[in-house]
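**Q** coords please:
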Amino acid sequence: MKRISLRNYPFRLRLHLIPILVWLGAVACVIGLFTRRSQRFEVIGMARGQVRQIASACTGRLTDVRVNLFEQVDAGQTLAVIDTVLENERVIEAGLKTQLATAIAEIKHLTAQLVPTQELLMAEEADREINRTTELRRFLVDADQAKLQIYALKAQIASDRVILADLAAEVKITEALLEEQAVAPYELQKAKVQHDSLAKKMEENQRMLEQAEQDLESAKQRLSDFSKRQLTHPSVDSALEVIRKETAVQEKLMDGLLKQLEALNSRRAIELKAPFDGVVIPIQGQANQTTLRRPGEDIIRRAGEVVRSGDTIFAIAEFKPSEIVAYVSESQLGLVREKTLVEIVKNRPPEQKAQCEVTYVGPTIELMPEQLWRNSAVPQWGRPIVIEIPKGMELVAGEMVGIRTL
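**A** Next up is the predicted model:
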């Protein structure tokens, strides 16, 4: 048997210890690297900004779309104009115009009834010039005539305003058709001449209305001065009083019709405005509707389309994201609260780091967005937290950033 020399024993022991020490050192390095990596980023967050769906509260037809896809818009900028007057309401509008025409005819009828009375008063004026009753009648007739003239002018102006709106729409449609070479230039000139002629007529009627109102004030003043003296009311006044009451009825009827027509006209051009500075993006539809779409369909609505109440017409996104959303796993729930200091790390060049606080913490566990799943085939859940993007940090909506607590 070969003897082991005690003299070589320490050397042999050192030879056996070297692999063990190397292995232990490697294990320590792996543990250190793993620990450092696990502590580097606790969660991954995603930058996001506000996105608003622009829709109409009423069903209608888009008459004008003033923006295009990915066009930048300013807060308060008009995006589109929608006509919410439905086809079945055109019949109602026609009925209102008919009633307005009837009211105008009734006012003319009242004016015709007033003329014989006025002639009678003028005949009596030659015989009883000093008679107070005749004077009162004359003052009342003057005031009534001025008032009836005002009613007639108001009714005529209102009727012309409705027709002018139709002519303006016709001019706009003709201009569009002319650009498409669907009509001759003569049609556009004809429409403009009709529009301008009616506009001048309305201006003349407006001046006549102002003059009639001045005449009415003068008549009222003369009547007021005369009324301060003791007056008598012969039987003719009773007839005039009936006319006045009928005139008051027609006035209220005409005012109601005008308000209804004005309400309909205001619904012809409802403007949809941008809620904030941003950019127009494609409409986001429901997931189960994606496969039913044709290429390019419903990306952005165009003029001439009919939209239902609540249907999205545009989607507006902020220029830059304003917040970061992340999801905390169940094992990390106790580490993050509101006002917790965290560090945000952006890995995209140029790399940036910033310290900030957690703004909000969600109340429930929610399904994470698919971009934040570790495995795209395995859904993950977490408690959402929201962090305002620090000033100076340049992020793009949807960009991933690292988040760790301090």
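**Q** Please make it C-alpha for all contacts and neighbour counts, starting now.
**A** Will do.
**Q** other SSEs contacting the host helix or strand of Glu135?
**A** Using DSSP states H and E, Glu135 sits within helix 132-179. The contact analysis (3 or more Cα pairs under 8 Å, 6 or more residues apart in numbering; DSSP states H and E) places helix 132-179 against helix 87-127, helix 185-227, helix 235-266.
**Q** Let's see that with 7 Å instead.
**A** Packing partners of helix 132-179 (3 or more Cα pairs under 7 Å, 6 or more residues apart in numbering; DSSP states H and E): helix 87-127, helix 185-227.
**Q** which helices and strands sit right next to the last one?
**A** Identification of packing neighbours for helix 185-227 by 3+ Cα pairs under 7 Å, 6+ apart yields helix 132-179.
**Q** mind checking which of the helices and strands packed on helix 132-179 is nearest Gln260?
**A** Among the helices and strands packed on helix 132-179, helix 87-127 comes nearest to Gln260, with 7.8 Å by Cα to Cα.
**Q** Which neighbouring elements make contact with the closest one?
**A** When contacts are defined as 3+ Cα pairs under 7 Å, 6+ apart, helix 87-127 packs onto helix 132-179, helix 235-266.
**Q** I'd like the structure of this one too, to check against the first:
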Amino acid sequence: MAGQRLPEAPRGGVGVSTALVANGFPEEEVRSRARLGAAAVFPAESGYGNGLLGAGPAPYAPDRDDDLERIRIVPPVFMPERLKKLIDLGREPLYSDVELETVIGGFTSRLPLYVSAFGSTQVASHHLGEAVGRQAARLGVPLVIGENVVPVNGYRDADGAGVTPLLGRIAAYAEAADDEHGGVALQQSTEDADAEVWNLVYSDPVSEPLLATGRLAFELKVGQGAKPGLGGLTVLDRDTAGRVAEQYATDEVFGADSDRVLRASSPGTFTEEILRQQVRLMRNNFPRVKVWVKLHPGRDVALAAATAWAAGADAVTVDGAEGGTAWAPTGFLSHVGLPLADCLRRVGRKDRCLLASGRMWEGTRAVKALALGARAVGLGRAALLAVDEDREAGLRRLAEAFALETRMLTSAVGKYHVNALDPEDLLLPAAWRMSPATSGAA
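**A** Predicted structure coming up:
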């Protein structure tokens, strides 16, 4: 999701750090929203009264293969749903009347938004990961905690204090959340399963506030967008690599003289039957949690999603090829996996909870994904950058901008609940055919 750069002078906000960079991602636009909030949706206010506005080149140029960016939102002239809202309100509706609260994988969320998974990667360090969790909790949106945190960092400190990255993130979220909104989803990989992470968390008092209110989910990670078909990859120093050598394979890709090695996780092996049984096992062994499944953008993504839902999954996340990561082969980032728009076209479901991630950071891209069948969208790199910009309020301000854009765009197509968005609200590529098919065919 990010690399490292030399620290810069603070640019305003509380607890500012500028350690993260996100090449190929609209980093400066995200940081601006983390500082300015909803005001960043508009041009600079100083230009009002002497500037003329119109369509022009966007400050951020997306990848040429990103259909989601090329799709246009197309309001109708006649709006019967607006008339219904007018009658209901007894006045003309405004964009502020659009309802954004929705249900995400069994959790009530104030926004059609969740924070995507950060695992054991260095960029989601102890303090940054907890800051993201606290802000997500205050927003009332779900947080996903990624894989390999326990096998790499341990479950509890040696003194039993419990201040480890996993428990710290769960506790930070639970302490900042109310009793009704949001929730935490915890991923598990092959190595996590060996460490019995779900069993540990399920019985831990730290999790009880979330379990008691039905706001804990376990997410089975089948894959991720940035490196489909591969397991997690991180770079470790030799001491750390030696400590986790029994759990992970390592590779001397940087040379025998380097003090760093590549750590590789198993991607796991799945067939239809294995996935079906895994979901059923989760429901049977952990009856108090919601069951989520995360898929990489594979060519049979529609079949995989249908299989997970049929087995009882509360949510299926599809991570498009545009998704972020802390470390991956560069060839995978540009050439492997289906773009998110194509995943949504293939899955094509509005009757189940489909979650979508992949280069999300603002309302227009999100509204397109929601209209194509997603219930909510995930912020990954954008969430980390926003909190890196301001540890206390960066994510909140980014979400304020997201909420304003989403309300305006939903109102513009004559609808007043975000769940009512539909492919009819979009100008789709001529070759597209939306389909609820459950096979891997296009």
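**Q** Just the TM-score for the two chains, thanks.
**A** The TM-score (TM-score structural alignment, normalised by the length of the first structure) is 0.20; 133 aligned residues with a Cα RMSD of 6.7 Å.
**Q** Dump the helices and strands packed on helix 132-179 of the first structure into CSV; add mean neighbour count as well.
**A** Formatted as CSV, those follow (neighbours: other Cα atoms under 10 Å):
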stretch, mean neighbour count
helix 87-127, 15
helix 185-227, 16
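**Q** Looking at those, which is nearest to Val306 of the first structure?
**A** Comparison of these against Val306 of the first structure by Cα to Cα identifies helix 87-127 as nearest, at 11.6 Å.
**Q** Am I right that Leu236 of the second structure falls within a strand?
**A** Yes - checked against DSSP: H, G, I helix; E, B strand; the rest coil, Leu236 of the second structure lies within a strand.
**Q** residues near it, how many?
**A** Residues within reach of Leu236 of the second structure, counting by other Cα atoms under 10 Å, total 18.
**Q** same check, this time on the one 4 residues further on
**A** Other residues within reach of Thr240 of the second structure by the criterion other Cα under 10 Å amount to 15.
**Q** And it, how close does it get to Leu128 of the second structure?
**A** Applying Cα to Cα, to the nearest Å, the value for Thr240 of the second structure to Leu128 of the second structure is 20 Å.
**Q** Could you do Leu86 of the second structure as well?
**A** Leu86 of the second structure sits 44 Å away from Leu128 of the second structure, going by Cα to Cα.
**Q** Looking at these two, which is more packed in?
**A** The neighbour count for Leu86 of the second structure versus Leu128, taken as other Cα under 10 Å, is higher for Leu128 (20 against 14).
**Q** quick one, what contacts the more buried one?
**A** Not one residue lies near Leu128 of the second structure by Cα atoms under 7 Å, 6 or more residues apart in numbering.
**Q** so it is in which element?
**A** helix 126-139.
**Q** next helix or strand past that helix?
**A** Following helix 126-139 of the second structure in sequence order, the next helix or strand is strand 143-145 (DSSP H and E).
**Q** Which one of the helices and strands packed on helix 132-179 of the first structure lies nearest to Pro384 of the first structure?
**A** With Cα to Cα as the yardstick, what comes closest out of those is helix 87-127 (47.6 Å).
**Q** For Asp239 of the second structure, grab the count of nearby residues.
**A** Per other Cα under 10 Å, the neighbour tally for Asp239 of the second structure reads 11.
**Q** Would you mind identifying the next helix or strand past the helix or strand harbouring Ala341 of the second structure?
**A** Using DSSP H and E, Ala341 of the second structure sits in helix 340-347. Under the assignment DSSP H and E, the closest C-terminal helix or strand after helix 340-347 of the second structure is strand 354-357.
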